[in-house]
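> Show me how the following folds:
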Amino acid sequence: MRCTLGVDIGTSSSKGVLVDATGAIVASATRAHRVSRPRTGWVEMDADVWWEEFTQLSRELLAAAPEAQVAGVGVSGMGPCILLADADDRPVREAILYGVDTRAGDQIERLTAELGEDEIVRVGGSSLTSQAGGPKIVWIADEEPTAWSRAERLFMPASWLVRRLTGAYVLDHQSASQVSPLYDIDREAWHDEWWQRYAPTIAQPELRWAGDIAGAVTADAAAATGIPIGTPVITGTIDAWAEAVSVGAHGTGDLMLMYGTTMFLVATGSETLRSPSMWTTAGAFAGTRNLAGGLSTSGALTAWLADLTGADYGQLLAEAVESGAGARGLLMLPYFAGERTPIQDPNARGVIAGLTLAHTRGDLYRAALEATALGVRHNVETMRAAGADIRRIVAVGGGTQGALWLQVVSDVTGLVQQVPETTLGASYGAAFLAAKATAEHGDAPAIEDWNPVARTITPDPGARARYDALFDRYLRLYDATATVSHELAADQRGAAA
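You can find the predicted model right below:
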């Protein structure tokens, strides 16, 4: 049985899947893990865990289907992450994670002053924010000179796995475009002048597209993983883009909405759209461009409430349904870990407005769901204002398993959402890219055949007026509380130090 294996390294877990030539899932496996938060605004992870979990997942998947013949391996991972390694591929420190890690504020200000914001946007497509990889590289150079003195290579989770599996030193264009300001998006190449200025001791990874074959499994990697020597391995990409591939949401006019620990949005087009408050990136495939955004908390917020109240999700969902639209007069800002797009404010903080002694945990849970939906609407409206042509919404991720969250997002945004049959996520997309790259006799699979639409969520027109008013208050609440939130954020940093 011809299969492809896909593994994704996520924020809270690593997931693996073995898929046959028709797209059917033969086996799946998961390994939960935790990131490290050594200080307020810092989010890190030990890269050795990525490889360890990959080897565990691959062996478990292959043991579950001994008849499988692995034709190719696909990889993806959270990002953009910054992992620097020495000449022997030993990490010089833990990997610094994507936009949820906000440590490089001083470096963002410095690089913006040195290079000019207009020039940064011209070259890379976006202003520098906590999502950008370049300032985090500079942070290591500034703050950890001993680690910096050993650094010679740059990796992200997917490219780290490729290196361990094949020995290839590559990075996909999509990931590279988020190492701003070191990538030129129109040239689809590293920006040599700025690379030599800010990362002179780091060798530039060779640039490939996500579905390109990077190399083949080595003897050492085969011994560690159980995958046969010589099996092709694709270059891979960041998880949100692999997830978009997994549901076919990578064509012009598509918007992928990923429900997870954080919320992620990827709009695809053929033109480079530049927006000061969103992320302009290369696409997963040649000739495509993306305008992307992300909420810093979504599923993390509901998990926090579940832990805080001691209630299980079933109870909270039932009580949130009973609460009804508007959460009986509550309004929440979901900025419990700062916020990424479109406000780009790492010092924003969560706010719950309208609380009374009569409110219940169900009202709070409903308000949290509505807060993430309001954040999605803010992103979508900002994308459209920048010129994004959004024609189709595809919902993916673990949060699509529940009906209420999906319905709230459709009601708040007024958008129809399509939910595919398989919402396994980025690992499934990585397996598809591997199947496409290794297809025999040009018989490449189509994702529409692998993963058709299973259901459609339509907005309730009766909720529109209420949510339009709530959205207006949502925007005004941030403006009204930002100064106090910033002061509190400064106090929190001082306490942590």
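
> Please make it C-alpha for all contacts and neighbour counts, starting now.
Will do.

> Distance check, L97 against M78.
The spacing between L97 and M78, counted by CA to CA, to the nearest Å, is 8 Å.

> what about those two, which has more around it?
Using other CA atoms under 10 Å, the more surrounded residue of L97 and M78 is L97, with 27 against 23.

> residues contacting that one?
V43, E44, M45, M78, G79, P80, C81, I82 (CA atoms under 8 Å, 6 or more residues apart in numbering).

> Which residues are in contact with the fourth one?
Looking back up the chat, that one is M78. D8, I9, G10, T11, L97, Y98, P157, I238, D239, A240.

> Apply 6 Å and report the result again.
By CA atoms under 6 Å, 6 or more residues apart in numbering, M78 lies in contact with G10, I238, D239.

> Could you do R187 as well?
R187 neighbours (CA under 6 Å, 6+ apart): none.

> which element is it on?
Using DSSP states H and E, R187 sits in no helix or strand.

> ok so, going back, by neighbour count, which of the contacts of L97 wins?
For the contacts of L97, neighbours tallied by other CA under 10 Å; top is C81, 27 neighbours.

> how about it, what does it touch?
By CA under 6 Å, 6+ apart, the contact set of C81 is I96, L97, Y98, M156.

> on that earlier part again, out of the contacts of M78, which sit inside strands?
In strands, defined here by DSSP state E, the members of these are I238.

> to compare against the first, here's another:
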Amino acid sequence: MKYVIGVDLGTSAVKILLVNQNGEVCKEVSKSYPLIIEKSGYSEQNPEEWVKKTTAGLAELVQQFDGDVNDIEGISFSGQMHGLVLIDKNHQVLRNAILWNDTRTTKQCQEIYDVVGKKRLLEVTKNPALEGFTLPKILWVKENEPEIFERASVFLLPKDYLRYRLTGNIHMDYSDAAGTLLLNIAKREWSSEILERFGLSPEFCPPLVESHGFVGTVTAEFALETGLSETTRVFAGGADNACGAIGSGILAEGKTLASIGTSGVVLSYEERNDLDFEGKVHYFNHSEENAYYTMGVTLAAGYSLSWFKDTFAEKEAFGQFLAGIDEVPAGSNGLLFTPYLVGERTPHADSNIRGSFIGIDAAHERKHFARAVLEGITFSLNESIEIFRSSGKVIDSIISIGGGAKNDTWLQMQADVFNAKIEKLTSEQGPGMGAAMLAAYGCGWYPSLKECAEVFIQTAKTYYPIQENVEAYQKLFKIYQQIYSQTKELNEQLREFRK
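Model prediction:
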């Protein structure tokens, strides 16, 4: 039996999967690492932590593997998007990585609009200037840490730096490059126009490769540290959302994914590079060659639920904490929640907005609040689905992965709020499986990712909309959509009191 490894470099941990030719996960290892939060709005990580924990995880996985290590043919990666890693001419890291959820760059986002123009930026990069993207981070370092920026030779994204440490070679794939605001999405090349406008050289950007592209083999040093064979082939990999889409079979027009992790994502496959969503949703290159995807983001999806549990029931398991929510009718007895705990992304790109419970009544119990949190997260994701539908997309079937796929009541709620069939997968491994599939395809196991998906991905259960719930949620959603505009000014006034 032959095997591949999928490495998912997330925000809180690296998850490593050993997958065989039948798409079965044979081994799974996870290693966590810390966030560095120096002040409000800052979010960084030490890239060496990624390398150290991935090395330890791979060594553990190989140690547990009872087959021939030479049968592990390939390895590929999924990675947290947008994070900035700066390295010097000797490929030494110059500072901590600034992560996707860092919001210090509001000033630099405005500068991008001033220099490029909103319309032109959307024409080239298909995306608005948001704090999470990479170019604003580059400009922040250039302005605030000029001595570091002057020593910077090239920038990388998190998984690309990790892969460099495995192979000694520097590359970036199209799906991750699409989240930098430096890539011409349609032409699939670095934008010389945007680089020139900000005084950045073409050499500052890594060579571009396909996500399934072969980029080298494991170095002798890394093979010694992990037990992998030096013949193990390494493939570029992709952005976490693109890999999550591959690992969920989002590989054909109309296929749509709802992924609820720390943040929440609604992602839909696109064959064309010329659609215009006016910047309301993200528009990125897929990890499948010559394909694209559109994506809406809820910044605090699963995070809203974990915050609520940790704040009010820290010692309870999630299953115990959510007990009773199935007894609460749609609408939580008139209680609404907006999941704006850290600001919002889609459709309101607003780093200042904060969450609300609306309609609290003395009759409400904890189970009403818990259900309202789930409904609020789902309403937020539905805003993205409605944007897709208003552009003419037909969305009648959605694959649900992540935390939102672990609870039957929540899955039914998604079917009712989205008014679509919801599919839960048999083995839901998300981005790590997508990375493994890129390695399998790169190794030539299958002639296409679609054919790989037919073997690797199966549906376990399907949830259908319940009409009376659909009708209730459609009324509630209209009320939910009013909360942002009616609390925006209040949150602006409260801002000075936040520490």
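
> Any idea what the TM-score is?
A TM-score of 0.95 describes the superposed chains when it is computed by TM-score structural alignment, normalised by the length of structure 1; 491 aligned residues with a CA RMSD of 1.8 Å.

> one step back: for the contacts of M78 of structure 1, which ones persist in structure 2?
Here is what carries over to structure 2 from the contacts of M78 of structure 1, by both residues aligned by TM-score structural alignment, their matches' CA atoms under 6 Å: G10, D239.

> which of the contacts of M78 of structure 1 lies closest to D307 of structure 1?
Closest approach between those and D307 of structure 1, by CA to CA: G10, at 21.1 Å.

> How much space separates the closest one from G77 of structure 1?
For G10 of structure 1 relative to G77 of structure 1 (CA to CA), the value is 6 Å.

> Of those two, which one has the most company?
More crowded of G10 of structure 1 and G77, by other CA under 10 Å: G77, with 30 against 25.

> Does that one touch A242 like I think?
No. Using CA atoms under 6 Å, G77 of structure 1 makes no contact with A242, being 8.6 Å away.

> same for the longest helix along structure 2, what does it pack against?
Ordering each helix of structure 2 by length in residues (DSSP state H) puts helix 467-494 first. With contacts defined as 3 or more CA pairs under 6 Å, 6 or more residues apart in numbering; DSSP states H and E, the packing partners of helix 467-494 of structure 2 are helix 408-418.

> In the helix it packs on, which of the residues would be classed as buried?
T409, W410, L411, Q412, M413, Q414, A415, D416, V417, F418 (16 or more other CA atoms under 10 Å).

> Hey, what's the angle from whichever helix or strand comes after it to helix 408-418? Just curious.
Once helix 408-418 of structure 2 ends, the next helix or strand along the chain (criterion: DSSP H and E) is strand 421-425. Here strand 421-425 of structure 2 points in a direction 140 degrees away from that of helix 408-418 (axes from the mean of the first three to the mean of the last three CA atoms, to 10 degrees).

> The following helix or strand past strand 421-425 of structure 2 - contacts with which helices or strands?
Downstream of strand 421-425 of structure 2, the first helix or strand assigned by DSSP H and E is helix 430-442. Contact here means 3+ CA pairs under 6 Å, 6+ apart; on that basis helix 430-442 of structure 2 packs against strand 3-9, strand 72-79, helix 240-246.

> which stretch among those comes nearest H171 of structure 2?
Among those, strand 72-79 sits nearest to H171 of structure 2 (CA to CA), with 12.5 Å.

> Can you give the distance from the closest one to the centre of its chain?
18 Å (CA atoms, centre = their mean, to the nearest Å).

> Which positions in structure 1 sit opposite the following helix or strand past it in the alignment?
Proceeding N to C from strand 72-79 of structure 2, the next assigned helix or strand is strand 85-87, under DSSP H and E. With TM-score structural alignment applied, strand 85-87 of structure 2 matches the range 83-85 in structure 1.

> ok, the residue mapped onto E468 of structure 2 from structure 1 to V412 of structure 1 distance?
By TM-score structural alignment, E468 of structure 2 lines up with G462 in structure 1. Between G462 of structure 1 and V412 of structure 1 the distance, using CA to CA, works out to 11 Å.

> what's near enough to touch the residue nearest to I457 of structure 1 when sequence neighbours are not counted?
With CA to CA, 6 or more residues apart in numbering as the criterion, I457 of structure 1 has its nearest non-adjacent residue at 5.1 Å, and that residue is Q417. Shown in contact with Q417 of structure 1 (CA under 6 Å, 6+ apart): I393, V394, T456, I457.

> Just the buried ones among those residues, please.
The neighbour count (16+ other CA under 10 Å) marks I393, V394, I457 as buried among the contacts of Q417 of structure 1.

> Redo the residues you listed as CSV? Include distance to A151 of structure 1 and secondary structure.
Shown next, in CSV, are the buried ones among the contacts of Q417 of structure 1 (distance: CA to CA, whole Å; DSSP: H, G, I helix; E, B strand; the rest coil):
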residue, distance to A151 of structure 1, secondary structure
I393, 41, strand
V394, 40, strand
I457, 48, strand
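
> A224 of structure 1: which of those is nearest?
Closest to A224 of structure 1, out of all of the buried ones among the contacts of Q417 of structure 1 and judged by CA to CA, is V394, at 36.7 Å.

> Which stretches in the stretch 251-400 of structure 2 count as strands?
256-260, 264-270, 282-285, 292-298, 336-338, 356-358, 397-402 (DSSP state E, counting those that start in this stretch).

> just checking, what packs against the third one?
Where contact means 3+ CA pairs under 6 Å, 6+ apart, strand 282-285 of structure 2 is packed against strand 292-298.
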